[in-house]
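Participant: Have a look at this fold, sequence not included:
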């Protein structure tokens, strides 16, 4: 595995777990909210027994095993697969950080802690792991754009 993948995986995982810990310690009960920009963006403590953005709510039993299997598959691909570009390394690092971050929660608690609440667009509450997975997907898309090779002199 390459530097960027390991760097992003470890930093993303730490940041995700620390922000979830701070959320749990800062709020007294589930559903409590703290407006950052009232009516637009709040920190809101919720638990999610489903997948990203509350999809498959209540499916944590099979979801944690699927998440683990996909994460191990991605790690095996990154380690044994072809040489990865920097964009691909970043992509897999972000995706794995998000998958492991939410996976840890599912295995330890049976749910995922969510806290980022964009009320202006009525979007489901989510966490940094969800953000990292989406950033990783964007990085994978960018890695597939045609690249100009540097001109030789």
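Facilitator: Received it, and whenever you're ready, just let me know what you need. Treat the numbers as computed from the prediction; the structure is a model and nothing was measured. Residues are numbered from 1 along each chain as shown.
Participant: Please count neighbours and contacts with C-alpha atoms only from this point.
Facilitator: Fine.
Participant: next helix or strand past the helix or strand encompassing residue 104?
Facilitator: The secondary structure element spanning residue 104 is helix 86-109 (assigned by DSSP states H and E). Remark: after helix 86-109, the chain's next helix or strand is strand 112-118, criterion DSSP H and E.
Participant: Can you point out the buried residues in whichever helix or strand comes after that following strand?
Facilitator: Beyond strand 112-118 on the C-terminal side, the first helix or strand identified by DSSP H and E is helix 128-143. Counting neighbours by 16 or more other Cα atoms under 10 Å, one finds that the buried residues in helix 128-143 are 128-137, 139-140, 143.
Participant: Show me what helix 128-143 packs onto, helices and strands only.
Facilitator: Using 3 or more Cα pairs under 8 Å, 6 or more residues apart in numbering; DSSP states H and E as the contact criterion, the neighbours of helix 128-143 among helices and strands are helix 3-26, helix 86-109.
Participant: this is the comparison structure:
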């Protein structure tokens, strides 16, 4: 397939991932330094607060203490996203898709680092108005990426845009 990402695109992707992961990890270090063992810091009364939580599961408390499940799932996700990134053309039309893959990768790595180094994920954003599960910057990356991908798939890309991922289409471009 022609027009696959080259060294420049991989460097851009790696740099983007590193910057986003550093931002996520920095906010978690701030949360540990300023929120751990403290009462919640209310930013907007009955709406939004900073509340330190050591999350050993996923959203809504599911999969508690399943550290290796999350580690394995993260590795699988990173392999799949890398595979898709390597097969996504450099054309401008696919830029939103490539950016989504970069942001998704950063979110997965951000929480992966926590699970490997701490055994839990540091969460600290809490929307008390709707009693939404406490989350972090990496969770924002993953959630926003998912929403944007759904919107792109349903409203921007057409079925034929995804033929780039089929083996037959790949073989046609190679000929």
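Facilitator: Great, that's in hand. The model shown is predicted, which means the values in this text are computed figures rather than measured ones.
Participant: just to revisit the earlier point, so which of the helices and strands packed on helix 128-143 of structure 1 gets nearest residue 51 of structure 1?
Facilitator: Closest approach to residue 51 of structure 1 among those is made by helix 86-109 (8.8 Å; Cα to Cα).
Participant: quick check: the closest one aligns to which part of structure 2?
Facilitator: Residues 95-118 of structure 2 are where helix 86-109 of structure 1 aligns, with TM-score structural alignment as the criterion.
Participant: and the spatially closest residue to residue 54 of structure 2 that is not a sequence neighbour, how many residues sit next to it?
Facilitator: Leaving aside its sequence neighbours, residue 54 of structure 2 sits nearest to residue 122 (Cα to Cα, 6 or more residues apart in numbering; 5.1 Å). Using other Cα atoms under 10 Å, residue 122 of structure 2 is surrounded by 27 other residues.
Participant: Equivalent analysis for residue 33 of structure 1, please.
Facilitator: Burial of residue 33 of structure 1 is recorded as 16 neighbouring residues (other Cα under 10 Å).
Participant: What lines up with it in structure 2?
Facilitator: Under the alignment by TM-score structural alignment, residue 33 of structure 1 pairs with residue 40 in structure 2.
Participant: Wait, residue 64 of structure 2 touches residue 57, no?
Facilitator: Yes: using Cα atoms under 8 Å, residue 64 of structure 2 makes contact with residue 57 at a distance of 3.9 Å.
Participant: neighbour-wise, which of those two wins?
Facilitator: Under the criterion of other Cα under 10 Å, the comparison of residue 64 of structure 2 against residue 57 puts residue 57 first, with 18 against 13.
Participant: returning to what we had before: Three-state assignment for the residue nearest to the match of residue 33 of structure 1 when sequence neighbours are not counted, please.
Facilitator: Closest residue to residue 40 of structure 2 apart from its sequence neighbours, by Cα to Cα, 6+ apart: residue 51 at 4.6 Å. Applying DSSP: H, G, I helix; E, B strand; the rest coil to residue 51 of structure 2 yields a three-state assignment of strand.
Participant: Now do residue 113 of structure 1 against residue 88 of structure 1, distance only.
Facilitator: The gap separating residue 113 of structure 1 from residue 88 of structure 1 is 28 Å, by Cα to Cα, to the nearest Å.
Participant: How about the contacts made by residue 127 of structure 1?
Facilitator: 16, 20, 113-116 (Cα atoms under 8 Å, 6 or more residues apart in numbering).
Participant: try 7 Å
Facilitator: Under the criterion of Cα atoms under 7 Å, 6 or more residues apart in numbering, the contact partners of residue 127 of structure 1 comprise 114-116.
Participant: Tell me how far the closest residue to residue 37 of structure 2 other than its chain neighbours lies from residue 96 of structure 2.
Facilitator: For residue 37 of structure 2, the nearest residue in space outside its immediate sequence neighbours is residue 52; the separation is 7.8 Å by Cα to Cα, 6+ apart. The gap separating residue 52 of structure 2 from residue 96 of structure 2 is 33 Å, by Cα to Cα.
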